[in-house]
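> Got a sequence here, can you model it:
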Amino acid sequence: MRLVRFGLVGVLNTVVDLSLYLLLVGFLPVVLANFVSTSCGMATSFCLNRGFTFRSSGSVVRQLLLFVLVTGVGLWVVQPLVISAVPGFGVLGAKLAGMSVGLVWNFVLYHYVVFPLRSSAQLPG
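Alright, predicted model coming up:
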């Protein structure tokens, strides 16, 4: 179920990110357009992943810092590297390739690092 919720949040984040990216790429350099669009998606993503996907009740400050670190590296290091590595895919194809790699990066690190499951001893009975 967690993976389904992550997918639903991901669809919304993708719409926000991709829409802004396509709007901005006509006016800004590709990497800057990507930075702005992913930043807007990141704010929405934290709130929805914390409350809906992972239903976490841990420390908001700790989770926010880890989330920004994990997501920032995924968005501002991993995605641009992929976008730069596949110029033959075109502007949209390169962005989609970067987003695909980022999807796997985010889920794994959110699941195990940012919003880890509490042990059954900590769960309310």
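> contacts, neighbours, all on C-alpha from now
Fine.
> could you point out the longest helix in the chain?
Ranked by number of residues, the top helix in the chain under DSSP state H is helix 2-24.
> That one: what's the following helix or strand?
As assigned by DSSP states H and E, the chain's next helix or strand after helix 2-24 is helix 30-48.
> The structure of the following sequence is requested for comparison with the preceding one:
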Amino acid sequence: MLQPNILPPPTAKLAAYMMLSEMPAPSIPWQITLFGLVGVANTAVDFVIYNLLTRRIPRIPANICSTSVAMAFSFAANFFVFQPSTFDAPGQATKFIIVTAVSLYVIQNLVIYLTTNVWVRPVNWANSLAGKFKATQNWSDAFVSKNTVKLMATGCSLIWNFLWYRYYVYV
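Below is the predicted model of the structure:
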């Protein structure tokens, strides 16, 4: 009796490549939508960890920790958003780490520093606005301040990351 030609199971790399090659490339508007959804999940993780850590440690070290956790999830999730034509996990991971590290550790911390110490108008405006709504009027100035500067830093990172991921990391 002849044995059927049984091939070994594909490696994870081959399986991922086969899956990606069968999927149509998403349009830029769809990529922006998916990137936004991944960003919402990342931001939720980032903000929860940041707020828990800032109870005990200063803002900058808390931001470094929270963004590091979010970065690990982001690499895997954004791989499926941008669906690169080739599967080069080590190369793409290296590019991702460099681009994201600049975003999270340079851009975000610079924005947090500047909006905490130099350009404080957005924080003052946010504190004033929070006091006008029943749902937020019991929030402390410190809570509003730390989340306002973090939100502004996240916005700057969002633009930076989309452009670099789309045109450099996942190509």
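> re earlier: onto which residues of the second structure does the longest helix of the first structure map?
Alignment note (TM-score structural alignment): helix 2-24 of the first structure is matched to residues 31-53 of the second structure.
> again with stretch 94-110 of the first structure
Going by TM-score structural alignment: stretch 94-110 of the first structure matches residues 149-165.
> Just the buried positions in that stretch, please.
149-154, 157-158, 160-162, 165 (16 or more other Cα atoms under 10 Å).
> can you check stretch 34-45 of the second structure too?
Buried-residue list, stretch 34-45 of the second structure, by 16+ other Cα under 10 Å: 34-36, 38-39, 42-43, 45.
> Now check the second structure for the residue matching Val61 of the first structure.
Under the alignment (TM-score structural alignment), Val61 of the first structure maps onto Pro90 of the second structure.
> Find the nearest non-adjacent residue to Ile67 of the first structure, please.
Check again: residue 67 of the first structure is Phe, not Ile. Val114 (6.0 Å; Cα to Cα, 6 or more residues apart in numbering).
> by contact count, what packs against the longest helix of the first structure?
Under the contact definition 3 or more Cα pairs under 8 Å, 6 or more residues apart in numbering; DSSP states H and E, helix 2-24 of the first structure sits against helix 30-48.
> By how much does the next helix or strand after the helix it packs on deviate from the second structure on average?
Counting by DSSP H and E, the next helix or strand C-terminal to helix 30-48 of the first structure is helix 60-73. Helix 60-73 of the first structure: mean distance to aligned residues in the second structure after superposition is 0.3 Å, counting by mean Cα distance after the TM-score superposition for the first structure.
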